[in-house]
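Q: Need coordinates for the following:
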Amino acid sequence: MALQAADRLLAGKPYPLGAQWDGLGVNFAVFSANAARIDLCLFSGNGRKELSRMPLPECTDEIWHGYLPNAALGTLYGYRAFGPYDPARGHRFNSHKLLLDPYARQLSGPVRWSDALFGYRLHSARGDLTPDRRDSAPTMPKGVVVDESFHWGNDRPPDVPWQDTVLYEAHLRGVSMLREDVLPHLRGTFAALCDQRFLDHLLDLGVTAVELLPVHAILQDRFLLERGLRNYWGYNTLSYFAPEPSYLATSQLHELKVAVRRLHAAGIEVILDVVYNHTCEGNEFGPTVSWRGLDNASYYHLVPGDERRYLNDTGCGNMLNLPHPRVLQMVLDSLRYWVECYHVDGFRFDLGSTLGRDHNGFDPDATFFGAVLQDPVLSRVKLISEPWDLGPGGYQLGNQPPGFAEWNDKFRDSVRRYWRGDAGQRGELAARLAGSADLFDRRHRRPWSSVNFITAHDGFTLADLVSYSGKHNEANGEDNRDGTDNNHSANWSPDGSVEGPTDDPAILELRARVARAMMATLLLAEGTPMLTAGDEFGRSQAGNNNAYCQDNALSWLDWKQSQTPQGQTLQEMVRRLLSLRRRLYALGAHRFAHGNHEPVPGIGDIAWFDTAGQPPSPEAWADPDIRTLALRRAERAELARRSLRGGQGGQGGPAQVTLVLLNAGDTDAVFHLPEPALDWQRLFDSSQPELPEAGLPVAGATLQAVPAHALVLLAAQAEPPPHARPATPPHSIPQEPDA
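A: Reported below is the predicted structural model:
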């Protein structure tokens, strides 16, 4: 297209990056260290016609920039980058390909798949070495110039302390697609996320934060679309600043802000699952939609000595080159943008080990971690890492830096194996229930660093964990080869032959009992509990443990299940346990306990016992056939309060003591309660979750029966010696205001 004099850009400024409207025009700025020229392309309102193409007139410190007077909000734009197409040297410039601005705040729509999206000629005998000359603009979404102003009113982050946090991992689309009480055009969008009935559900459970699977704009995989499937989970990022267009019912960005505002008003935090380890462009045979075309050699980790290839410790084809200062800047700018513009309260980092890889492998003091932790905005929000990737030395559980919590898959596997009845699991479970101090008690970290879970989006649901011995992923179209085979699950039929649904009441009762025991273990353990949406009422995925491509009723939450007797029983149990967790401060330790401190004489802050009421001997810990365990924890109220304020606890006051009795065996067990004898109250029995505290028999001072496949919670107050008692009288077990 020939350039007209009126189309020329003014110099503009190199900062901020992206397209910034100032009321008089728009400043465009984009990074490329190796491009010879970058053109700004403007499009008609429907994005179909390229109206103008103008070279960015200035390049300052490798930032190309220009200012377009009189450009309006809603302007659609993209870039074309000129430079060598030389894959052997890491360069893949192709000006025939329209490129998304990495800083685009909104996209005009989805990618429409075509061979023209590839920078090389598909099916060429030379592989990716021959550039393709077709224009990709008709198939590409465009960036949209937006006004980011919003009246937040008196919005304040809930700022829930970590030790009080309860996470609820959910898919934005999945939580509302089957909600018949939500208007059809709002289902699957941010507008439905803040529906008051959903907020009431979270509040009733006791959830404090929703952790949303990726909401950044997604590139749908071509191979999935050809199978009639979609990338449902969204770990295939197309833009780090723009929300997924299909999640906006009104196509207006304020919809997302309204959702966050309403969640905050309810006291619920919003945490985003983010994917900064790789992009949607894949390996050398993937499409060219943004970063690859702008500066492949800068944005990606390439194989040293073979820059045609990409390092792939993510298993997704590529890795962002975070040690590069401009790439790191993009990630930090993106994170800060979501905090400052959308008021989100934190992030869960997919494949966090990749983010901690500098040039010599994983390092807890890597550039990325250091940059986040010193940032005055980002260091104050909740940070959660998935502490593994597929590269060498990629499993780094417990090795993320202080300030980051971590998904604890050892907790998941230990709880699953213990309640399945596997041999030799007592010692491992004991460590996990105590906050995994063996992994996290270093560098002044706290028990909340362990994000405990038994299920997540990736894997079986809780209902399927007790209904299937193996995965059933045939619907994914990969002949059941995808997804892990290491599920630690069981179908709990007498001979193991009944997979999935059954009408056998004995099997159903046993499955429900084991599921309740696992859920109770999660909610009573030290650390930060994470629920997976729908587990609280028994959601099933028909045995599919890798439903990443199932954007349908298989993955969506069926809220009708929440109204069934079984669903209501499980929901009430979750609500009750989280209420107990709030009431019983001995259950939520603010520091790791090691049994070397006695809140009152004779009762340590943590202790383990066998059914005889004695600490297990080394031989007993090693006995593979024992499937019972008792955990006692103690804490003084005054010590807990003062420690949370940063002060020193006094010596007076009663101690609150809890005793969790676990029996993963096939027969009932009788526990001799440990000395000293206390006036125990029996607060919960997972085999009878419907019974209120008043309906549970009061435990004696010496014996307590625990049914098979069940967990029982006891609590008591322990008085200090008379000379150490406070002037005010001790209180009984605290009650909820409405109890």
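Q: only C-alpha atoms for contact and neighbour calcs from this point on.
A: Fine.
Q: part of a strand, is Leu272?
A: Yes - using DSSP: H, G, I helix; E, B strand; the rest coil, the assignment for Leu272 is a strand.
Q: Please name the residues that touch it.
A: Each residue near Leu272 by C-alpha atoms under 8 Å, 6 or more residues apart in numbering is listed here: Glu211, Leu212, Leu213, Pro214, Val215, Val344, Gly346, Phe347, Arg348.
Q: The same query, at a cut-off of 6 Å, please.
A: Glu211, Leu212, Phe347 (C-alpha atoms under 6 Å, 6 or more residues apart in numbering).
Q: swap in Leu10?
A: With C-alpha under 6 Å, 6+ apart, Leu10 has these contacts: Gly66, Tyr67.
Q: how far away is it from Arg443?
A: Going from Leu10 to Arg443 by C-alpha to C-alpha, to the nearest Å gives 52 Å.
Q: Among the contacts of Leu272, name the ones in helices.
A: In helices, judged by DSSP state H, none of those are found.
Q: ok, of the residues you listed, which one's closest to Asp200?
A: Glu211 (16.6 Å; C-alpha to C-alpha).
Q: Quick check: that closest one vs Leu202, distance?
A: From Glu211 to Leu202 the distance is 12 Å (C-alpha to C-alpha).
Q: how many other residues sit next to Val670?
A: 15 (other C-alpha atoms under 10 Å).
Q: and it, which of the three is it?
A: Val670 ends up strand, using three-state DSSP.
Q: again, but for Asn154
A: Classified using three-state DSSP, Asn154 is coil.
Q: tell me the contacts of it?
A: Asn154 is in contact with no residue at all, counting by C-alpha under 6 Å, 6+ apart.
Q: filter the contacts of Leu272 to the buried ones?
A: Neighbour-count burial (16 or more other C-alpha atoms under 10 Å) applied to those gives Glu211, Leu212, Phe347.
Q: Can you give me the separation between the first one and Gly346?
A: Counting by C-alpha to C-alpha, the gap between Glu211 and Gly346 amounts to 9 Å.
Q: Need the overlap of contacts for these two.
A: By C-alpha under 6 Å, 6+ apart, the residues touching both Glu211 and Gly346 are Ile271.
Q: Grab the nearest non-local neighbour of Leu24.
A: In this structure, Leu24 finds its nearest non-sequential neighbour in Asn70, 5.4 Å apart by C-alpha to C-alpha, 6 or more residues apart in numbering.
Q: measure that neighbour to Val145 for me?
A: In terms of C-alpha to C-alpha, Asn70 sits 13 Å off from Val145.
Q: Of those two, give the one with the bigger neighbour count.
A: Remark: of Asn70 and Val145, Val145 carries more neighbours, 23 against 12, as counted by other C-alpha under 10 Å.
Q: contacting residues for that one?
A: Val145 makes contact with Leu73, Gly74, Thr75 under the criterion C-alpha under 6 Å, 6+ apart.
Q: To compare against the first, here's the next sequence to fold:
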Amino acid sequence: MSRLMSRPGHPYPLGATWDGEGVNFALFSENATAVELCLFDRADQEKETHVIRLEERTNQVWHIFLPEVRPGQLYGFRVHGPYEPRAGHRFNPNKLLIDPYAKALQGRVQWSDAMFGYRIGDPDADLSFDDRNNAPHVPKSVVIEQAFTWGDDRPLRRPWSETVIYEAHVRGFTMRHPLVPDALRGTYAGLATRPVIEYLQRLGVSAIELLPVHALVDDQHLLDKGLTNYWGYNSIGYFAPEPRYAAQPELVVNQFKTMVKTLHSAGIEVILDVVYNHTAEGNHLGPTLCFRGIDNAAYYRLKPDEPRYYMDYTGTGNTLNVRHQRTLQLIMDSLRYWTLEMHVDGFRFDLAAALARELHDVDRLGGFFDIIQQDPVLSQVKLIAEPWDIGEGGYQVGNFPAGWAEWNGRYRDTIRRYWKGDGGQVSELGYRLSGSSDLYEASGRRPFASINFVTAHDGFTLHDLVSYNHKHNEANREDNQDGWDDNQSWNCGVEGPTDDPAILQLRWRQKRNILATLLLSQGVPMICGGDELGRTQQGNNNAYCQDNAISWIDWARSPDDEAFLRFTTALLMLRAAHPVFRRRQFFQGRSIYGADIKDLSWFRPDGHEMTPKDWQQGYVRCLGVQLAGDRIEERDHLGNPIRDDTFLLLMNAHHETIPFQLPAHPEPRPWQLVVDTMQPVIPARAPLRAEGDRYDLHGRSLALLQMDTSVPGPRLRPRT
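A: All right, here's what the predicted structure looks like:
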């Protein structure tokens, strides 16, 4: 083994950095006693080609510069220090470790007893010490060349008020796409193909939110069952794109960048679902892959009175320690890297409440949020929180700081309950349809702080939501005990597939009801990928381990699927054309002109405005809401007043037809039907209807009417 030339190098940037002359390696470890850099020629190599001891240590960062090393070099670290689990230390130099700052990984975890820092089967469990070498079984970190021809690509910075999010999985979106070449299916390159881009453009979405693409680990217990961690919420590398999604794994970074650049050129933003709350190393009985062996006490939240064990706010065995400045730095450096080097437009933070836990309680102004808010780069991108974790007090919908949007779980639950026919929902429904001002207005946020969704990757698809009363997760091989049981009762007759025309019609209508409600509500809508095509998971509401046809989008479409896709596309076009459905300010609900016209009005079926007593009636399942488009009181980015047409949205969750009297208006103009979910497609414009006319709103249906502005109304008095 020849000796490599070396220089002291620098403590920053962390990770492996190629500067054109050589590579600087830097690794943080507060409690280590020694660090070795190990170089490899192959990912499955058992013995390293070179072992270089890092002699320089600055501010707890071990570093060295190697002039002879080039991009493509495989490497890992061995870190020496105390193995004292009861004191929170789990150093074991027999375990080759992934660089937390690695920009690419090669190889996958090959499970064996050598992957654990303790002896499997020992009566003292994790208190024992394992001296086996795991090098052939652990992914190798890769030195990369970061140069890429971005051209004029830059962040799209699409306003939140113009944003429609499409949640998708890199692999599942194209695995069955007939127009994507076989070699590109399930890859970043597959998402960048013309058929996929044109589909997203025609559909009318503005951003694609990708399930985790950080390098991940397949859990051993899943592989033993013939399953995988398909969703990918098991990160081990916060800078490295997952190589299994690359058509050519050695080009994974370039292929990811090409995907982003191509989507940007089509006007589509890229948002990443990121998992900074926990890692793939699990609890105290988990493997030693990276953070645990580098500095367990710094990277993880340990129980104060028993540091052998981990605080677990995520249900995965561990929680990252964002109270430690270096762990916080890791997350911030990762976010900046994906923003500046990989050009992504935003992030959705999995179980974000776990990041706010300074001590035990969720702290709304935790250090993590303070730092992001003042960061000149990250404060400008889209930031979306999943505002809960599984710990005590972890449900934090509405409590995140200004600058953050949130998955609005209360919106999801309310819309589901209403269209199921549950009573007592109208008061909550009013807030959810109008942007959830009760959750966001007091903190100075806007309606677009609410990410509205009814279905997501976690749970039933839209089709299954109205087709199954209970979960059917048998394929997960946990005796259907996993996941949460919705216990739905959609009155759709039978559970699962059926040939009954009446039941099928009701299901499709309920899907139209839900989708129309989602796309006509104030806030930012998020569509679960494939819902617009009638995608089913056969009742599986926890398909995290199903990398197969259960999860992949089926692009073969029936006539009903085609009709629903056209319905979705037409609704998205309607939303894009009318700013009254995507206001940037909350409604005031009062007269703002001399004439008695409110920007938002709620009506009973008799055509009269709802009273406070009406809002409290538990049996009310039918109501209307009028959106005064010429009362938006907002201006565009050029300062021009925003004006729109006036719309009347009618909703009936009751099973019987209810005659709805069209309300009186100070500017008497006729109404024209735009949408009626009794019809499978958006209808051609129907004959005009005058105020006072009766509109028969069928059971479990929604209708949207638009005021015809071609008929002149009385002149309004100027506002004083």
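Q: that older thread, now, which of the buried ones among the contacts of Leu272 of structure 1 lie within strands?
A: Glu211, Leu212, Phe347 (DSSP state E).
Q: what does the first one align to in structure 2?
A: The equivalent of Glu211 of structure 1 in structure 2 is Glu209 (alignment by TM-score structural alignment).
Q: So its match is in contact with His169, correct?
A: No - in this structure, Glu209 of structure 2 is not within contact of His169 by C-alpha atoms under 6 Å, at 8.3 Å.
Q: picking up where we left off before, make CSV from the contacts of Val145 of structure 1 and add distance to Asn491 of structure 1 to it.
A: Shown next, in CSV, are the contacts of Val145 of structure 1 (distance: C-alpha to C-alpha, whole Å):
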residue, distance to Asn491 of structure 1
Leu73, 57
Gly74, 55
Thr75, 56
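Q: all helices for the stretch 51-200 of structure 2, in order.
A: 170-174, 188-191, 194-203 (DSSP state H, counting those that start in this stretch).
Q: Just say which of the ones you listed is most tucked in.
A: helix 188-191 (a mean of 28; mean count of other C-alpha atoms under 10 Å).
Q: and the residue nearest to Leu24 of structure 1, what pairs with it in structure 2?
A: So, by TM-score structural alignment, Asn70 of structure 1 is matched to Glu68.
Q: measure that match to Leu648 of structure 2 for me?
A: 70 Å.
Q: Same check on Phe28 of structure 2?
A: Phe28 of structure 2 is 60 Å from Leu648 of structure 2, where distance means C-alpha to C-alpha.
Q: Settle it for me: which of those two has more neighbours?
A: Neighbours of Phe28 of structure 2 and Leu648, each counted by other C-alpha under 10 Å, are more numerous for Phe28; the result is 27 against 24.
Q: how about the more buried one, what's its match in structure 1?
A: Per TM-score structural alignment, Phe28 of structure 2 is aligned with Phe31.
Q: Helix or strand: which one has Leu328 of structure 1?
A: Using DSSP states H and E, Leu328 of structure 1 falls within helix 325-340.
Q: My guess is Val109 of structure 2 contacts Pro136. True?
A: No - applying C-alpha under 6 Å as the test, Val109 of structure 2 and Pro136 come out as separate, 9.1 Å apart.
Q: For the residue in structure 2 sticking out farthest from the centre, which non-adjacent residue is spatially closest?
A: Ranked by distance from the centre of structure 2 (C-alpha atoms, centre = their mean), the top residue is Ser2, with 48.0 Å. Distance criterion C-alpha to C-alpha, 6+ apart; nearest residue to Ser2 of structure 2, sequence neighbours excluded, is His50 at 7.6 Å.
Q: neighbours of the aligned partner of Gly15 of structure 2 in structure 1, just the number please.
A: For Gly15 of structure 2, the aligned position in structure 1 is Gly18, judged by TM-score structural alignment. When neighbours are defined as other C-alpha under 10 Å, Gly18 of structure 1 has 22 of them.
Q: Run a quick neighbour tally on Leu574 of structure 2.
A: Counted with other C-alpha under 10 Å, Leu574 of structure 2 comes out at 15.
Q: Can you find the partner of it in structure 1?
A: So, by TM-score structural alignment, Leu574 of structure 2 is matched to Leu580.
Q: just to revisit the earlier point, counting by contacts, list what the helix holding Leu328 of structure 1 packs against.
A: Judged by 3 or more C-alpha pairs under 6 Å, 6 or more residues apart in numbering; DSSP states H and E, helix 325-340 of structure 1 is in contact with no other helix or strand.
Q: Just give me the mean distance for that helix relative to structure 2.
A: Mean deviation of helix 325-340 of structure 1 relative to structure 2 after superposition (mean C-alpha distance after the TM-score superposition for structure 1): 0.6 Å.
Q: Would you check the span in structure 2 matched by that helix?
A: By TM-score structural alignment, helix 325-340 of structure 1 lines up with residues 325-340 in structure 2.
Q: Can you give me the buried ones in that stretch?
A: Within stretch 325-340 of structure 2, judged by 16+ other C-alpha under 10 Å, the buried ones are 326-328, 330-339.
Q: closest to Leu156 of structure 2 among the residues you listed?
A: Nearest to Leu156 of structure 2 among the buried residues of stretch 325-340 of structure 2, with distances taken as C-alpha to C-alpha, is Thr339, at 11.9 Å.
Q: before we move on, back to that, possible to save the buried residues of stretch 325-340 of structure 2 as JSON lines with distance to Gln60 of structure 2?
A: Listed next are the buried residues of stretch 325-340 of structure 2 as JSON lines, based on distance: C-alpha to C-alpha, whole Å:
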{"residue": "Arg326", "distance to Gln60 of structure 2": "10"}
{"residue": "Thr327", "distance to Gln60 of structure 2": "13"}
{"residue": "Leu328", "distance to Gln60 of structure 2": "15"}
{"residue": "Leu330", "distance to Gln60 of structure 2": "14"}
{"residue": "Ile331", "distance to Gln60 of structure 2": "18"}
{"residue": "Met332", "distance to Gln60 of structure 2": "18"}
{"residue": "Asp333", "distance to Gln60 of structure 2": "17"}
{"residue": "Ser334", "distance to Gln60 of structure 2": "19"}
{"residue": "Leu335", "distance to Gln60 of structure 2": "22"}
{"residue": "Arg336", "distance to Gln60 of structure 2": "22"}
{"residue": "Tyr337", "distance to Gln60 of structure 2": "22"}
{"residue": "Trp338", "distance to Gln60 of structure 2": "25"}
{"residue": "Thr339", "distance to Gln60 of structure 2": "27"}
